[in-house]
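> Predicted coordinates and the sequence they were generated for:
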Amino acid sequence: MINAYAAFEAKGQLKEYSYEPGSLNHHDVEIEVDYCGICHSDISMLNNEWGMSQYPLVAGHEVVGRVSAIGEHVTSVSVGDLVGLGWHSDYCHHCHSCNTGDENLCQQAMPTVMSKGGFADKVRANERAVVALPKHLNAQTAGPLFCGGITVFNPLVQFDVKPTDKVAVIGIGGLGHLALQFLNAWGCEVTAFTSSDAKAQEALKLGAHHTLNSRNQADIENAAERFDFIISTVNVKLDWNLYLSTLKPKGRLHFVGATLEPLDIGVFGLIAGQKQISGSPVGSPATIAQMLEFAAQHNIEPQVELFKMSEINQAIKHLESGKAHYRIVLERE
């Protein structure tokens, strides 16, 4: 029996919920959850904002814990190993993406939050989606790396961001505060776009070399053709043409924040500078493992606030209030 906290309707309070998971599949891993982060994507699923939630819904996809059982054909981990689990709990295993190391792009991939996730004492996933933690990584704070961390790390690998590049980050929050740390350790010259004086000071401590006021059009105009790469972590509409003007020729504006409104982009600015616009999701298991090693080597750590698992409803309210600093992690009692 697995004991969890589930939503039984959109925007409803999470309640205690127990379910029988059945026999462990041959290639599945059962993880005893020690910590689980709460992500805005969890809230979107709990509230059915994307129209695909099925209730009762057990969310939670930033899991860190010990392997408690393995299927008879599992070879990648052993019982007792400290591991993590992110947005995907399984893949189709036979499409082109799965066969070429891009499992995160598998169109049949199973989100962890749709297969009963980590707001529970245990969670199950295919071994391919489970990644071991490096020895020197802090298990208490590592959970958000499996979603927020890999979301901002993946573009560095996919688009061959170079240590000599000048890179800007839009938005210093749950994603942005990790992007600053990764980019600084990557060797880039890092600029933070932020509208808050307090966050500007913190951005410098997190790894930014410079800050720009995102509400000051003159500041942004003065940064014309400065950046090789801009990563946007926000989910609000901005003047994207203004930000594009700060890119060097052949520069890239990359989205990891889910901006819901259509992008209003003037095509001539793209053509004249041969500029690019792109987006990406979380990374493959191999890229997650690479990110974890990089984080361990460079002492990169999410800034988290801890709540007990039984305080899950209070923790969700705190995240929804916008006051979280910067990620929330639930600790199993």
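Everything's here; your move.

> From now on I want contacts and neighbour counts done on CA atoms only, so please keep to that.
Fine.

> List the buried residues of the helix or strand encompassing Leu212.
Using DSSP states H and E, Leu212 falls within strand 210-213. Buried residues in strand 210-213, counting neighbours by 16 or more other Cα atoms under 10 Å, are found at 211-213.

> what residues does that strand touch?
With Cα atoms under 8 Å, 6 or more residues apart in numbering as the test, strand 210-213 has contacts from 190-196, 200, 203-204, 219-220.

> try 10 Å
168-170, 189-197, 199-201, 203-204, 219-220, 222-223 (Cα atoms under 10 Å, 6 or more residues apart in numbering).

> And for stretch 260-270?
Defining contact as Cα under 10 Å, 6+ apart, one finds that stretch 260-270 is touched by 235-242, 244-245, 247, 249-252, 274-277.

> Start and end of that stretch, how far apart?
Taking Cα to Cα, to the nearest Å, stretch 260-270 runs 22 Å from one end to the other.

> and the comparison structure, right after this:
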Amino acid sequence: MPTTVHAYAAPEAGAPFETFEYDLPDLGPHDVDIAVEHCGICHSDLSMQQNEWGLTAYPFVPGHEVAGRIKSVGEHVKHLKAGDRVGLGWHSAYCMTCDSCMGGHHNMCSDYEQTIVGRHGGFADLVRAKAEAVFKVPDELDLKETGPLLCGGITVFNPMVQFGVRPTDSVAVVGIGGLGHLALKFANAWGCHVTAFTSESKMQEAKDLGAHETIDSRDPNGVKSCEGRFDYIVSTVNVKLDWNAYIKALSARGRMHYVGAVMEPLDLEVFPLIFGQKQVSGSPVGSPSTINTMLRFAARHGIGATTEHFKMSDVNDAMEHLESGKARYRVVLDV
């Protein structure tokens, strides 16, 4: 029998969310249905609502930071069962046959499905995904704070694993928001010396979140004073900055890494890269294996997102709060 989902959808680009119902077909053998309890709001949800990337199909149901419990599983699903506490992030399925999947890099899959692209997401009472993209949440983690780990959290955790950030490294985080505040928490627990580049108004908050020191990102001399200091800098912002100043702030063989989606081209001087053997890179969310590693690490160190909560029915107020830039630091909808 078809399953009716009760959701909130934007009927067109930039339009307010309205109640929306749709039917899911019979559960497939590798599918799971998640009863949504909490769903984080990512800036990507806002970008998709407004069709900034040209990917959105309407009516549009966002939500890819889902935390809830398994309602039902397909006949071939063995590692999950009804009642399990689980999370779902940006990906809802992988092809499981390409070289990337077979090599354990599912996040590089050539034919993955995205939870809110071409399908309906977690601003709803139920969301469906393939079992391989759904993750058990350790008992030590509060389900209310876990959804944002499945997108924002793994986005900043993944490059620490992929590029071998060491506990002895000096790490800087540019921008302390939905991504940056989690980067501070993870880097601190990883054992790094952590510096936050942020506005003066957030400096004490950044220290409370795990920064050992702060630098005013709006002071041109602040970045220049750091020449040669950092082994790893992660940028979480989506605006253009003086990237050459940050490159100069790297130590020899240091890495400048981007997880914030800056739309303008990077204007970089080549000689500091060549003579310092420095690296510039970017990355998306992580593979299932890395996501599970992150969840275990977060459970061990008591790491969750710092959140503000709204009722699912107040979704328009929540989206407005996010768009205003006032969120501290991740907005979560509660069913």
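That came through, no problem. As the structure is a computational prediction, the values presented were derived from the model and not from experiment.

> Can you pull the TM-score for these?
Superposed pair, TM-score by TM-score structural alignment, normalised by the length of the first structure: 0.98. Supporting alignment: 331 aligned residues with a Cα RMSD of 0.8 Å.

> corresponding residues in the second structure for the strand holding Leu212 of the first structure?
The aligned range for strand 210-213 of the first structure in the second structure is 213-216, by TM-score structural alignment.

> List the residues that contact the counterpart of Leu184 of the second structure in the first structure.
Alignment note (TM-score structural alignment): Leu184 of the second structure maps to Leu180 of the first structure. Leu180 of the first structure sits next to 152, 167-169, 172, 186, 188, 190-192, 203-209, 300 when contact means Cα under 10 Å, 6+ apart.

> returning to that earlier point: quick check: next helix or strand after the strand holding Leu212 of the first structure?
Following strand 210-213 of the first structure toward the C-terminus (DSSP H and E): helix 217-221.

> Pull out the buried residues from that following helix.
Those would be Ile220, for helix 217-221 of the first structure by 16+ other Cα under 10 Å.

> who are the neighbours in contact with Val77 of the second structure?
With the criterion set at Cα under 10 Å, 6+ apart, Val77 of the second structure makes contact with 28-32, 130-132.

> Please repeat the previous calculation with a cut-off of 6 Å.
Going by Cα atoms under 6 Å, 6 or more residues apart in numbering, Val77 of the second structure touches His30.

> which position in the first structure aligns with it?
Checking TM-score structural alignment: Val77 of the second structure goes with Val74.

> Can you tell me how far its match is from Glu20 of the first structure?
21 Å.

> Also Val256 of the first structure?
The value you get for Val256 of the first structure to Glu20 of the first structure, if Cα to Cα is used, is 36 Å.

> Of these two, give the one with the bigger neighbour count.
Val256 (22 against 8; other Cα atoms under 10 Å).

> Run through the residues that contact the more buried one.
Val256 of the first structure makes contacts with 233, 279-280, as judged by Cα under 6 Å, 6+ apart.

> Now do the lengthiest strand in the second structure: everything it contacts.
Secondary structure of the second structure per DSSP state E: the longest strand is strand 31-41. Applying Cα under 6 Å, 6+ apart, the external contacts of strand 31-41 of the second structure come out as 65-74, 125-131, 147-148, 331-335.

> Next: stretch 290-310 of the second structure.
Contacts to stretch 290-310 of the second structure, defined as Cα under 6 Å, 6+ apart, come from residues 140-141, 145-146, 329-333.
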